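>>> here is my input, please return the structure:
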Amino acid sequence: MGSLPHVVEDCMGFLKLYSDGSVHRSNNFKFPVSTIEDNSVSFKDCLFDKKFNLSLRLYKPNNNNNNNNNKLPVIMFLHGGGFCFGSRTWPHIHNCCVRLATGLQALVLAPDYRLAPEHRLPAAVDDSVEAIRWLQRQGLSHGCGEPWLTGGDVDFDRVFIIGDSSGGNIAHQLAVRFGSDPTAIEPVRVRGYVPLAPFFGGEVRTKSEKGPSEQTLNLDLLDR
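The predicted structure follows:
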């Protein structure tokens, strides 16, 4: 009789990887912020990948002050979380998208993606590519797709991709993939990629990695 599975990696108690490859995720997150509920935006969830049951959240400002024929630019927001955590439903991610939608007068879409270690890279990148393909399909649907995107209120020619932390890494990967041939996703036209404190790892330590260790994002954790 073999030994029982034991923990081989423990990420702050929220994510545990066992010796048999199984993973335990805790849902006991205590978020320091509450979800914004000020009626500044309308939002809803849409399934964009049936194969992996992945959804994204759409945000639309209720007061459209856009001066470009009232058409809203589109912002795709890719959440962070070390490729292992995060969801469009988490309060701080939701609140960020609310502020982007109202502050920039844009339609925001925030896709989920498969998380590691259950789904190893490049799964997260592949899912983000599929989110862009979904957006492209909306632009090609001739008014028969998602009403918030196909009703003539958004400008597919002004799309921006923003990524936070690991999401910034994904944004970079998307720029590499689509930057050389922007016509591959017409009528979508990505006008800019905005990495926010992007996470990149490599075999050689960077200067910041050699500096004083942070309490949470320390080398021991990041190396895992």
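>>> going by C-alpha atoms from here, please, whenever you check contacts or count neighbours.
Fine.
>>> how many neighbours does residue 150 have?
By other CA atoms under 10 Å, 19 other residues sit near residue 150.
>>> leaving out sequence neighbours, find the closest residue to residue 47.
Excluding the flanking residues, the one nearest residue 47 by CA to CA, 6 or more residues apart in numbering is residue 55, at 4.2 Å.
>>> meant to ask about residue 56
Per CA to CA, 6+ apart, closest to residue 56 is residue 111, 3.9 Å.
>>> quick revisit: what's the residue nearest to residue 47 in contact with, if anything?
With contact taken as CA atoms under 8 Å, 6 or more residues apart in numbering, residue 55 is in contact with 45, 46, 47, 48, 49, 111, 112.
>>> name the SS class of it, please.
In three-state terms, and counting by DSSP: H, G, I helix; E, B strand; the rest coil, residue 55 is strand.
>>> identify the farthest-apart pair in the contacts of residue 55.
Distances among these were taken as CA to CA; the most separated pair is 45 and 49, at 12.3 Å.
>>> with neighbour numbers in mind, choose between those two.
Using other CA under 10 Å, the more surrounded residue of residue 45 and residue 49 is residue 49, with 18 against 15.
>>> from memory the more buried one sits against residue 130, does it?
Yes. Look at residue 49 against residue 130 with CA atoms under 8 Å: they come within range, at 7.2 Å.
>>> another one to check against the first:
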Amino acid sequence: MEYDITARPSYAMLTVSLAEGESVRAESGAMVSHDSGIDIETNATGGFLKSVRRAFGGESFFQNTFAARTPGDASFAPPLPGDVEHVALSEETLYVQSGSYLAGDGGLDVDTEFGGARSFFGGEGLFLLRVTGSGPLFLSSYGAIEAVDLDERDSFVVDTGHIVAFEDSADFTVRKVGGLRSTLTSGEGLVCEFSGSGRVWLQSRSQDAFLSWLIPKLPTQPSA
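I've put the predicted structure just below:
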């Protein structure tokens, strides 16, 4: 599978070139275009129960599989302005935050895993997406995306709204910014402190921060 990412980092679009018999699985609504020799199959990925768990993780209940009868291209884009990053998995596991899975090889296993209170209070919901196997994976971000190597640091603190994904070799804890007063007055909420080894992918913008800026500026409806 060949791929090309254009218009990055602000309005990135992914184009994959599929050989005959190859397939790519993408989030519902991510398709921009495809050649006529590519068939689309929509299904509840991994069966009904797995799809229910994916829905709790913030992803769509259904996914689309694009399979090439003849060689051709298919293009995808995320719903928010930002970047797309390719990650080559080789019998590995990556944890992906809600909304950052764009597409991946049809052979990758995409499931959810209960994250306990750490992920719940970190704003990730009760479930994180767990992507396992070998093949290309494409992550999307709000804003630009950057990978940070934890091996070069004792620990690394990230605002939870800026996390895109992390390798399963990384340890993490979610905590407040200092005490209650600091949390309320600093403009920051909860942070995730990573340690161990592996990589963490970050996005340069936060949806929560944007909504906090936008919502007070929206006009209010006059009372009846």
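>>> now the TM-score, please.
The TM-score (TM-score structural alignment, normalised by the length of the first structure) is 0.28; 117 aligned residues with a CA RMSD of 5.8 Å.
>>> circling back: the contacts of residue 55 of the first structure in strands, which ones?
Among the contacts of residue 55 of the first structure, the members found in strands (DSSP state E) are 45, 46, 47, 48, 49, 111.
>>> not counting residues beside it along the chain, what's closest to the fourth one?
Computed as CA to CA, 6+ apart, the closest residue to residue 48 of the first structure that is not its neighbour in sequence is residue 55, at 5.4 Å.
>>> that neighbour and residue 169 of the first structure: what is the separation?
Per CA to CA, to the nearest Å, residue 55 of the first structure is found 20 Å from residue 169 of the first structure.
>>> repeat that for residue 222 of the first structure.
14 Å.
>>> of those two, which one has the most company?
Shown here are residue 222 of the first structure and residue 169; by other CA under 10 Å, residue 169 has more neighbours (24 against 12).
>>> against residue 194 of the first structure, how distant is the more buried one?
According to CA to CA, residue 169 of the first structure stands 10 Å off from residue 194 of the first structure.
>>> who touches both of those two?
Counting by CA under 8 Å, 6+ apart, the contacts common to residue 169 of the first structure and residue 194 are residue 163.
>>> ok, now which ones touch the residue nearest to residue 56 of the first structure?
Residues near residue 111 of the first structure by CA under 8 Å, 6+ apart: 54, 55, 56, 57, 76, 77, 78, 88, 128, 131.
>>> tell me which element residue 117 of the second structure is part of?
helix 116-121 (DSSP states H and E).
>>> any idea which helix or strand comes after that helix?
As the chain continues past helix 116-121 of the second structure, the following element, by DSSP H and E, is strand 127-140.
>>> where is the longest helix in the first structure?
Using DSSP state H, we find that the single longest helix of the first structure is helix 123-139.
>>> for that one, packing partners?
Judged by 3 or more CA pairs under 8 Å, 6 or more residues apart in numbering; DSSP states H and E, helix 123-139 of the first structure is in contact with strand 41-49, helix 147-150, helix 166-179.
>>> can you give me the strands for the first structure?
Here the first structure has its strands, by DSSP E, at 7-11, 15-18, 23-25, 41-49, 54-61, 72-78, 107-111, 154-164, 190-196.
>>> with distance to residue 138 of the first structure added, can I get the ones you listed in JSON lines?
Output for those, formatted as JSON lines (distance: least, CA to CA, whole Å):
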{"stretch": "strand 7-11", "distance to residue 138 of the first structure": "38"}
{"stretch": "strand 15-18", "distance to residue 138 of the first structure": "36"}
{"stretch": "strand 23-25", "distance to residue 138 of the first structure": "34"}
{"stretch": "strand 41-49", "distance to residue 138 of the first structure": "11"}
{"stretch": "strand 54-61", "distance to residue 138 of the first structure": "13"}
{"stretch": "strand 72-78", "distance to residue 138 of the first structure": "12"}
{"stretch": "strand 107-111", "distance to residue 138 of the first structure": "13"}
{"stretch": "strand 154-164", "distance to residue 138 of the first structure": "9"}
{"stretch": "strand 190-196", "distance to residue 138 of the first structure": "15"}
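>>> of all those strands, which one is nearest residue 177 of the first structure?
Nearest to residue 177 of the first structure, of those and by CA to CA, is strand 190-196 at 11.8 Å.
>>> in that closest one, which residues are buried?
For strand 190-196 of the first structure, the neighbour count (16 or more other CA atoms under 10 Å) marks 190, 193, 194, 195, 196 as buried.
>>> what segments of the second structure are helices?
48-56, 116-121, 180-185, 207-214.
>>> point out the most buried one among the ones you listed.
helix 48-56 (a mean of 18; mean count of other CA atoms under 10 Å).
>>> deepest of the helices and strands packed on helix 123-139 of the first structure, which one?
Neighbour counts (mean count of other CA under 10 Å) averaged over each of these peak at helix 166-179, with a mean of 21.
>>> for that one, packing partners?
If contacts are counted by 3+ CA pairs under 8 Å, 6+ apart, helix 166-179 of the first structure sits against strand 72-78, helix 123-139, strand 154-164, strand 190-196.
>>> please identify the deepest-packed of the ones you listed.
Ranked by mean neighbour count, these are led by strand 72-78 with a mean of 26 (mean count of other CA under 10 Å).
>>> gap between residue 158 of the second structure and residue 39 of the second structure?
Relative to residue 39 of the second structure, and taking CA to CA, residue 158 of the second structure is found at 40 Å.
>>> returning to that earlier point: so which of the helices and strands packed on helix 123-139 of the first structure is nearest residue 103 of the first structure?
Of all these, strand 41-49 comes closest under CA to CA, at 10.8 Å.
>>> that closest one to helix 123-139, inter-axis angle?
110 degrees (axes from the mean of the first three to the mean of the last three CA atoms, to 10 degrees).
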